[in-house]
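J.: Pasted the sequence and its predicted model underneath.
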Amino acid sequence: MKKQESIPTSKVARATKFIQTGVKVGGNYLKHYAKKLVNPELSKEELHENNAEDIYKTLSQLKGSALKVAQMMSMDKNVLPKAYVDRFTMAQYSAPPLSYPLVVKTFKQYLGKAPTEIFDTFSKDAINAASIGQVHQATLKGKKFAVKIQYPGVSESIKSDLRMVKPFAVRILNMNEKDIDLYMQEVESKLLEEADYDLELKRSIEISKACSHFPDLFFAQYYPEYSCKKILTMDWLEGKHLPEFLKTNPSQEVRNRIGQALWDFYDYQIHTLKAVHADPHPGNFLLTPEGKVGVIDFGCIKEIPQEYYDNYFIVINPYLLKDEATLLQTFKNLGFILPQDTPEQQALFANLFKGMIELLGRPFHQETFDFGDDSYFQEIYHYAENLARMEELRKANQARGSRHGLYINRTYFGLYSILNQLKANIRTTKPEFLSKPIQ
């Protein structure tokens, strides 16, 4: 893959890239509608492919929050055309890496030495390059390390990047601006945290220690002496990312074991720690032939406020779906139903969200669940498509739901997606209160 010698870091340079891409996307639309005059039956498939290629090319050059948004959207397969999902998924694993001289410059600036002055060996080529940073392999006294280096200008450009990404997101996601604004505010706060490697170091140590009792999970040890706010050093873990792992044709037993480990990992974080690894895309896990899971990135952690937790998770309880009064009040507490809604609007949105809860909460309503059932995921995608087409939602002048739900929902969508790709059949462990009648 061609290396990138520099990253535009000034607001003017980055804005220029966005403007140029906007012109390309506009041109793609003009070409599409010109062709449609000749062929009225023409689909948008070619348009989506051209736009996805142009947008991803720009975002991968800019890196940082711009590319991170593409990575996040690639996980939400139910809201993006396939062309965008296919292209943006690359951000999970393989963005164009920075050249070695830029890596050396970062080391000298923040650790005072070149990487070869700290380690016995240091790979000049990145092993992985994603949205916020890239990973190199190093050795010291016979021990292997993974060294993550943040791209220049990432933290400084987050706010302005998201402002420029917004028009693309509005068009691609087909959402109203109020919902996008709520989305972007929460994304901005989490990206600022992800760009803080000192915070990631602290959280990595805390959560990996708290989850060390799970026999099928393994974690890296982290090294503060070789880390700083732009560089993070940890043990090198062996294993395969999900796509490569599935090519080895693992047995159903191994698939189920990995799926169970992931489910139990998230169940414990959410319901016991109240802080969750909220970036469950396949690039953040390493899988072994024996069915063990290595967790390699704690940059995105969502801390769950107790008040939000109490309201959000009670809706998973199947008994609540039969208690209309409590359900309606819970929807109000979560911001799904607003004070200014008319009785007709309350009934409409209560019915919509009740259907969504029944669908997304279905795994919790059973002792075991087969995530290999593709028909279940088709139901989810069709439901999301119907919501996206609803005029009442698209023309709403206020976003519905809490900002806290964005990363919690994203976590579950990411987890469900991985379990679906594994075709895992698991025990859906959950807190006892989610299975008892409402008091």
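T.: Arrived safely, thanks for sending. Numbering: from 1, shown residues only.

J.: from here on, contacts and neighbour counts on C-alpha atoms
T.: OK.

J.: Please give the element, helix or strand, for residue 234.
T.: Using DSSP states H and E, the element containing residue 234 is strand 231-235.

J.: Run the chain-centre distance for that strand.
T.: Relative to its chain's centre, strand 231-235 lies at 21 Å (CA atoms, centre = their mean, to the nearest Å).

J.: packing partners for it?
T.: With contacts taken as 3 or more CA pairs under 8 Å, 6 or more residues apart in numbering; DSSP states H and E, strand 231-235 sits against strand 143-150, helix 197-210.

J.: Now render those as CSV, adding mean neighbour count and distance to residue 15.
T.: Shown next, in CSV, are the helices and strands packed on strand 231-235 (neighbours: other CA atoms under 10 Å; distance: least, CA to CA, whole Å):
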stretch, mean neighbour count, distance to residue 15
strand 143-150, 22, 21
helix 197-210, 17, 26
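
J.: Residue 93: which of these is closest?
T.: strand 143-150 (13.7 Å; CA to CA).

J.: now that closest one against helix 197-210, angle please.
T.: Interaxial angle of strand 143-150 relative to helix 197-210 (axes from the mean of the first three to the mean of the last three CA atoms, to 10 degrees): 140 degrees.

J.: just checking, what packs against the helix or strand containing residue 268?
T.: With elements taken from DSSP H and E, the one containing residue 268 is helix 252-268. Using 3+ CA pairs under 8 Å, 6+ apart, the elements in contact with helix 252-268 are strand 293-295, helix 404-422, strand 425-427.

J.: now those as TSV including mean neighbour count?
T.: Shown next, in TSV, are the helices and strands packed on helix 252-268 (neighbours: other CA atoms under 10 Å):
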stretch	mean neighbour count
strand 293-295	21
helix 404-422	19
strand 425-427	21
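
J.: Included below, for side-by-side comparison, is a second structure:
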Amino acid sequence: MPRKTVARTARLASIPLGAAGRAVGGWGKRLAGQSADEVSAELSARTAEQVFAVLGQLKGGAMKFGQALSVFEAAVPDELAEPYREALTKLQSAAPPMTTQAMHRQLALQLGRGWTSRFTDFDDTPAAAASIGQVHKAIWHDGRTVAVKIQYPGADEALLSDLRQLQRFSRLFQPFVPGLEIKPLLRELSDRMTEELDYRAEADNQRAFAKAFLDDAQVLVPKVIASAPKVTVTEWIDGIPLAKIIRAGEKPERDHAGRLLSEFHFSSPARAGLLHSDPHPGNFMITPDDRLGVIDFGAVARLPEGLPRPLGQMTRLSIDGRSDELLQLMRDDGFVRPGMKIEAEDVLAYLAPFAEPAAVEKFHFTRKWMQKQAERVGDLRGQDFKTGRSLNLPPQYLLIQRVTAGATGILCQLDAVVGMREIISHWQPGFADA
């Protein structure tokens, strides 16, 4: 096994070992008189610090997983969230850079030995770094300012290795995201890795989005200028990262960002036949002309017919309280397995709170609301937990569901007030005529 892989595995393995050691220490504190709640909160906070510190040191699948978790930070109870909220935010856009020599070697392999002739200026210092590549600012030979995205050498091996290790430790992450099933998330990330590693496929996705949103008044997608299997060159766009608006934005900024993100999420399948499927704040910014700048198109859901009609129908039936029709629709579309005994009212009680944003003219997305939903469906003693375990999510809906949940998590981090009903009425098939 290569030395780097051994080192990465050792760092990931340190997470459960560290957690076990803290659990033993916590037992001692219980004996010393501290309450169970106090000890539990302290253990969770300290474990969280280690989990995200380790993920932050890694590239590949570990960081990709950390980014996927970061959008669900809003679901974590406030008393546990603070110790690692900053670490989660860093995972959205930061990773250790590759050396200049390694970066130049990768450019030569992908763009040819004369790659420097394509640029009139190239900044060797990364402008940003993410899970499987880093971005450099440069000037293309025709004078355009461009973003050059370069994949880390060995990223494919690191991704698969990390995800195998993380699947072994998946239970450890569950307390940080109540209501979210970690194993399916990891399986889905694994399934998407091959596509994301091919930057030519990502370039094709970005071209489709750029064409669909060309000259759009609300969304800016940078055009692709050149692409290779492990390098892409696109137009450079400036803006205020969503992470900064989440951290320190004024209320109008938050609401504006939330509205643009919601419009982009629901309109993309109808306009581009694709759904941007990597919803974390590092992939979005507000440009100087107040548009939503969108980057990183490695992960997409292909929806040539737009968003599935049953989703809109289910939302509308939930809002209207039509429980019998809702249950029948869910049976017909495979959300309830054949022969499964389940009460219509229990299904309505489970789904209706998720439909709340579409039930009113404007909805205030808050961390408390998301925490309430996570606690509700994650409470092993509650009826909603039992109902949720009885339902089935058909494979074709898995990615759509996770992306929608991720986008909702960002809206709650923004604390945004959004007219979601109007957006859904316009873009979600089945909602207006259910």
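T.: That came through, no problem. Quantities reported herein were computed from a predicted structural model and do not represent experimental measurements.

J.: Distance to residue 327 of structure 1 for the helices and strands packed on helix 252-268 of structure 1 - can I get that in CSV?
T.: Rendered in CSV, the data for those read as follows (distance: least, CA to CA, whole Å):
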stretch, distance to residue 327 of structure 1
strand 293-295, 36
helix 404-422, 17
strand 425-427, 27
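
J.: Indicate which one of those is closest to residue 279 of structure 1.
T.: Per CA to CA, nearest to residue 279 of structure 1 of these: helix 404-422, 6.4 Å.

J.: what's that closest one in contact with?
T.: For helix 404-422 of structure 1, contacts defined as CA atoms under 8 Å, 6 or more residues apart in numbering pick out 75-76, 183, 186, 246, 255-256, 259, 262-263, 277-282, 302, 304, 308, 371-374.

J.: so that helix versus helix 252-268, what angle?
T.: Using the same axes, to 10 degrees: helix 404-422 of structure 1 against helix 252-268 is 170 degrees.

J.: sorry, back to before: which SSE is immediately downstream of the strand holding residue 234 of structure 1?
T.: Next along from strand 231-235 of structure 1, by DSSP H and E: helix 242-246.

J.: what's the mean deviation for that next one versus structure 2?
T.: For helix 242-246 of structure 1, the mean deviation from structure 2 after alignment is 4.1 Å (mean CA distance after the TM-score superposition for structure 1).

J.: returning to what we had before: quick one: contacts of the strand holding residue 234 of structure 1?
T.: 107, 110, 144-150, 197, 201, 220-224, 226-227.

J.: circling back: filter the contacts of helix 404-422 of structure 1 down to the buried ones and hand me the ChimeraX line.
T.: Listed next is the ChimeraX selection for buried residues among these, using 16 or more other CA atoms under 10 Å:
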select :75,183,186,255,256,259,262,263,277,278,279,280,281,282,302,304,371,372
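
J.: just checking, which of the contacts of helix 404-422 of structure 1 belong to helices?
T.: Among the contacts of helix 404-422 of structure 1, the members found in helices (DSSP state H) are 75, 183, 186, 246, 255-256, 259, 262-263, 308, 374.

J.: Any chance of the residues you listed in CSV with distance to residue 317 of structure 1 as columns?
T.: CSV is the format used below for these (distance: CA to CA, whole Å):
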residue, distance to residue 317 of structure 1
75, 26
183, 26
186, 27
246, 34
255, 28
256, 25
259, 22
262, 21
263, 18
308, 15
374, 24
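
J.: Dump the helices and strands packed on strand 231-235 of structure 1 into TSV; add distance to residue 321 of structure 1 as well.
T.: Converted to TSV, those look like this (distance: least, CA to CA, whole Å):
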stretch	distance to residue 321 of structure 1
strand 143-150	46
helix 197-210	34
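
J.: Identify whichever of these lies nearest to residue 46 of structure 1.
T.: strand 143-150 (34.6 Å).

J.: Which pair of the ones in helices among the contacts of helix 404-422 of structure 1 spans the longest distance?
T.: 246 and 308 (36.6 Å).

J.: ok, the ones in helices among the contacts of helix 404-422 of structure 1 vs residue 16 of structure 1, which is closest?
T.: Of all those, residue 183 has the smallest distance to residue 16 of structure 1: 24.1 Å, by CA to CA.

J.: Could you find the counterpart of the closest one in structure 2?
T.: Under the alignment by TM-score structural alignment, residue 183 of structure 1 pairs with residue 185 in structure 2.

J.: and the gap between residue 313 of structure 1 and residue 361 of structure 1?
T.: 10 Å (CA to CA, to the nearest Å).

J.: ditto for residue 403 of structure 1
T.: From residue 403 of structure 1 to residue 361 of structure 1 the distance is 20 Å (CA to CA).

J.: what about the lengthiest helix in structure 1, distance to the chain center?
T.: Secondary structure of structure 1 per DSSP H: the longest helix is helix 11-38. Computed by CA atoms, centre = their mean, the chain-centroid distance of helix 11-38 of structure 1 equals 27 Å.

J.: and the next helix or strand after that helix, which stretch of structure 2?
T.: Sequence-wise, the next helix or strand beyond helix 11-38 of structure 1 is helix 45-62, with elements assigned using DSSP H and E. Mapping helix 45-62 of structure 1 onto structure 2 (TM-score structural alignment) gives residues 41-58.

J.: and the matching stretch, which residues are buried?
T.: 42-56, 58.

J.: Farthest pair within those residues?
T.: Applying CA to CA across these, the maximum distance is between 42 and 58, 25.1 Å.

J.: How many residues are close by residue 104 of structure 1?
T.: 15 (other CA atoms under 10 Å).
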